[in-house]
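A.B. asks: next come a sequence and a model predicted from it.
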Amino acid sequence: MKTIIATAALLAAAGPACAEKIALEPLIDARIRYEHADQDGLPDRADALTLRLRGGLQASSGAWSALVEGQGALAAIDDYYDGLRGAATRPLVADPQSIGLYRAQLRYKTRALALTAGRQRIAIDDERFVGAVGFRDNGQTFDAVRAEWTGLPKLKVDVSYAWSARTIWGIDGRGARQQAVSGDNVFATIGYATPIGTLGGFAYLVDQDEAAAQGFALSSQTYGARLSGSRPLARAVKLSYVLSYARQSDWHRNPNAYHADYHLADATLDIAAFRINLGYERLGASHGAALTSFQTPLATGFKFQGWADKFLITPPNGVRDLYVGAGHGWTKAGAFDLISIQAAWHRFDSDRLHLRYGDELDLLVTAKLGRTTLGARYADYRAKRFATDTRKFWLQADWTF
């Protein structure tokens, strides 16, 4: 109902645009992926061959645009546990079969202001706190109103109010893995371009107002600052860097009382087609009780702390991730427009009690040919004192119109 009201309000204001020419643009996005997972402690392996199709239409007229996009995902091979169906004797592959509305939004955009209302993707900065979870078939969207303002030079203000997070679990989501989690969420960022990079502050008020979603224990308020920038060091040599700090505490109906800190320091050196990356990320712990460590339930978690997905929920004692990576890319390589290879190694430790969690090696090869992107990915988590040894392998093809 809130989505309908917000969209109707913007439509009412759009009257003058109706006289202008309307441009129509189809939206088509297709994916096929094979995922294999082998996890110690489980008697069976997981094999999943999934297909995902999104289709819709965007209509634009002057500063106004509206789009509707549907989504469907099915499993051609379903020898896996999808979190809702299948045997939990197999590793989790979080791609349940589903069909439904992915996006339905109205947008007003000028040079200084963009207003978006309805079901939409929201991906802020590197998606560490709020993201679209693009790797999973069903993705994550929000029923929200968002305002982005750039009315002053070098300054950007971005504020969203979301009353529902539409999860990756699809139409059959239930229990702790619901189709949608309601609540009064506020995401606010401000950034100013300085000579050393974009310096900004942020506030994320996450309201998981569903008892089934961890008993309200994922509701939190997070305030912090972030600096991101890059500098040329020589011809074909560039240094990029990100520094971030945040403080999180309980909010709204959260039954726990806690405070936890977040730190990130990341540096990437590009030398022609080579890339070297070094970073350290800390999600702090409070007093060692479950869900009193720094949590990011609305993040694109797959992008962080290894692809084996061992730390999507931060352990009670927190997690520290020391990582190093390298990569190389080739343009116009044979029939391909782009080929790249990447490798990363992670060392995971607890934030308190000095526990060695484990190590992970991640490998990725991607190739782009026209509108098609091909990828082969591998993750190998070696447990020390957290979780169990896990190996995952993916083959994927994406096509976008």
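C.D. replies: Happy to help now that I have it.
A.B. asks: switch to C-alpha atoms for all contacts and neighbour counts from now on
C.D. replies: Will do.
A.B. asks: which residue is the nearest non-sequential neighbour of residue 56?
C.D. replies: residue 69 (3.9 Å; Cα to Cα, 6 or more residues apart in numbering).
A.B. asks: residues near the one you found, how many?
C.D. replies: For residue 69, the count of nearby residues is 20 (other Cα atoms under 10 Å).
A.B. asks: okay, and it sits in which element?
C.D. replies: strand 64-79 (DSSP states H and E).
A.B. asks: which ones are touching the residue nearest to residue 56?
C.D. replies: 27, 54, 55, 56, 57, 101, 102, 103, 104 (Cα atoms under 8 Å, 6 or more residues apart in numbering).
A.B. asks: likewise for residue 346?
C.D. replies: Taking Cα under 8 Å, 6+ apart as the test, what residue 346 contacts is 305, 306, 321, 322, 323, 324, 359, 360, 361.
A.B. asks: in addition, the following structure is provided for comparison:
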Amino acid sequence: MKTLNKTKLTLALTTAMLASATSQSVMAESVTEALTSGKASVNMLLRYESVEQENSAKDASALTLRTLLAYKTGSVNGFSATVEMEDTRIVMGQGDYTVGPTGYNSGIYSVIADPEHTELDQGFIQYSAEGITAKLGRQVMTMDGHRFIGHVGWRQDRQTFDGLSVAYAPSKDLTLNYAYIDQRNRIFAEAADLDAKDHLLNASYNTSVGKLTAYSYLLEMDNGTENSLDTFGVSFVGSTAAGETKILYAAEYASQSNETASTDYSTDYINLSIGAVFTGITAKLGYESLGSDEGMVGFATPLATLHKFNGWADIFLGTPDEGLVDVNVTIAGKAFGGGWTVMYHDFSADEASDTVDDLGSELDLSYVKSYNKYYSAGIKYAAYSGDSGKVDTDKLWVWVGAKF
């Protein structure tokens, strides 16, 4: 009997070891297949930029080439990985510009925020299954059309974040997002990266007449001081048909508290727009107000893709203490296989002071065209007419891009 029991035990252990070995072999094969069956990609952008300003800085010009090399593995039980390297080089010696945070030509030329650099742009582990997508590591994060959380992809060194992000879609209409950021990797190579303790919450629901979104962005730099910047808001964006015309509409409101050890400010944000699409033309009228607390501090969006808002000349990358009101008109359409855009901005202070009231105006023009799915080219121009101490600024961009 003892011999029989020992035989059964030996068979059981042998079976378990074989099953374990088989399982490990299958897993190893799955991981190997995921690594070898992934997708590599290359994205290159060659861009010329010039800046002319009516101040003491010399006119700036830059010809830079950005290269993104990425590899995304296949999936194993819902897990995958992405690695992306980013490099920017000055081409043909065309580097007459200033990048303040890096010390490049400091104080000599007007600013073009494209430093030479090589760094890890993204590197994260992803899990995706049953409506959940989670990423851990360095990654691109965008929310709300980049107004509050963006990747600043217009610059050659785009903004990424180190942290955790989770998106959950329990239904086709409802999406819930949460992210924790412990480092903000900004657009100046590593010269101006910031440690952080940021919490981002965003929930959106698609209705029959538009998309309703509520959000809370609780930002804090991890530098041993009290510096919370908390924003709570709600937005609604939608469209409806009126015969052959498509009517566009959007409304948004947010409140923000800015607290330090010695200060406590409160500001408001309002964004309203109405537009129409007819015979291939899109026309919009917009009103955006980044409010002020009695002229002491303005509503801030430090993680936004700021170039997308308040004029392409980037005069208002930081909101004036008096706040900013931007009344704008946009007309866009198609021509010769590409897309053109004309924008006009009229700027003023939210709470005028003795020295700051009218903040100038700006005209923005662009034309972008894609050639099959691999190549693109564009030209873009911004002309800002200054007031209240802001200097006249002209900027021009010409670029070609390729991605494979």
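C.D. replies: Yep, that arrived. All figures in this text were calculated on a predicted structure; none of them were measured in a lab.
A.B. asks: care to give me the TM-score?
C.D. replies: Overlay of the two chains. TM-score (TM-score structural alignment, normalised by the length of the first structure): 0.87; 367 aligned residues with a Cα RMSD of 1.8 Å.
A.B. asks: now the contacts of residue 346 of the first structure in JSON lines, with secondary structure and distance to residue 117 of the first structure?
C.D. replies: Listed next are those as JSON lines, based on DSSP: H, G, I helix; E, B strand; the rest coil; distance: Cα to Cα, whole Å:
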{"residue": "305", "secondary structure": "coil", "distance to residue 117 of the first structure": "32"}
{"residue": "306", "secondary structure": "coil", "distance to residue 117 of the first structure": "34"}
{"residue": "321", "secondary structure": "strand", "distance to residue 117 of the first structure": "37"}
{"residue": "322", "secondary structure": "strand", "distance to residue 117 of the first structure": "39"}
{"residue": "323", "secondary structure": "strand", "distance to residue 117 of the first structure": "38"}
{"residue": "324", "secondary structure": "strand", "distance to residue 117 of the first structure": "40"}
{"residue": "359", "secondary structure": "strand", "distance to residue 117 of the first structure": "42"}
{"residue": "360", "secondary structure": "strand", "distance to residue 117 of the first structure": "40"}
{"residue": "361", "secondary structure": "strand", "distance to residue 117 of the first structure": "41"}
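A.B. asks: which among the residues you listed gets closest to residue 350 of the first structure?
C.D. replies: Taking Cα to Cα as the measure, residue 350 of the first structure sits nearest to residue 321 out of the contacts of residue 346 of the first structure, at 8.8 Å.
A.B. asks: residue in the second structure paired with the closest one?
C.D. replies: Counting by TM-score structural alignment, residue 321 of the first structure lines up with residue 326 in the second structure.
A.B. asks: re earlier: so what corresponds to the residue nearest to residue 56 of the first structure in the second structure?
C.D. replies: In the second structure, residue 69 of the first structure lands on residue 84 (TM-score structural alignment).
A.B. asks: so how far is residue 13 of the second structure from that match?
C.D. replies: 45 Å (Cα to Cα, to the nearest Å).
A.B. asks: which residues in the stretch 251-400 of the first structure form strands?
C.D. replies: Assigned by DSSP state E, counting those that start in this stretch, the strands in the stretch 251-400 of the first structure fall at 259-271, 274-283, 319-333, 336-349, 356-369, 372-383, 390-400.
A.B. asks: now do the buried residues in the longest one.
C.D. replies: Within strand 319-333 of the first structure, the residues that qualify as buried are 319, 320, 321, 322, 323, 324, 325, 326, 327, 328, 329, counting by 16 or more other Cα atoms under 10 Å.
A.B. asks: about what we covered before: please list which of the contacts of residue 69 of the first structure are preserved in the second structure.
C.D. replies: For those, the contacts that are reproduced in the second structure, applying both residues aligned by TM-score structural alignment, their matches' Cα atoms under 8 Å, are 54, 55, 56, 57, 101, 102, 103, 104.
A.B. asks: so who does the aligned residue in the first structure for residue 158 of the second structure touch?
C.D. replies: Counting by TM-score structural alignment, residue 158 of the second structure lines up with residue 139 in the first structure. Contacts for residue 139 of the first structure (Cα under 8 Å, 6+ apart) come out as 132, 133, 167, 168.
A.B. asks: that's a strand at residue 139 of the first structure, yeah?
C.D. replies: No: according to DSSP: H, G, I helix; E, B strand; the rest coil, the state of residue 139 of the first structure is coil, so it is not within a strand.
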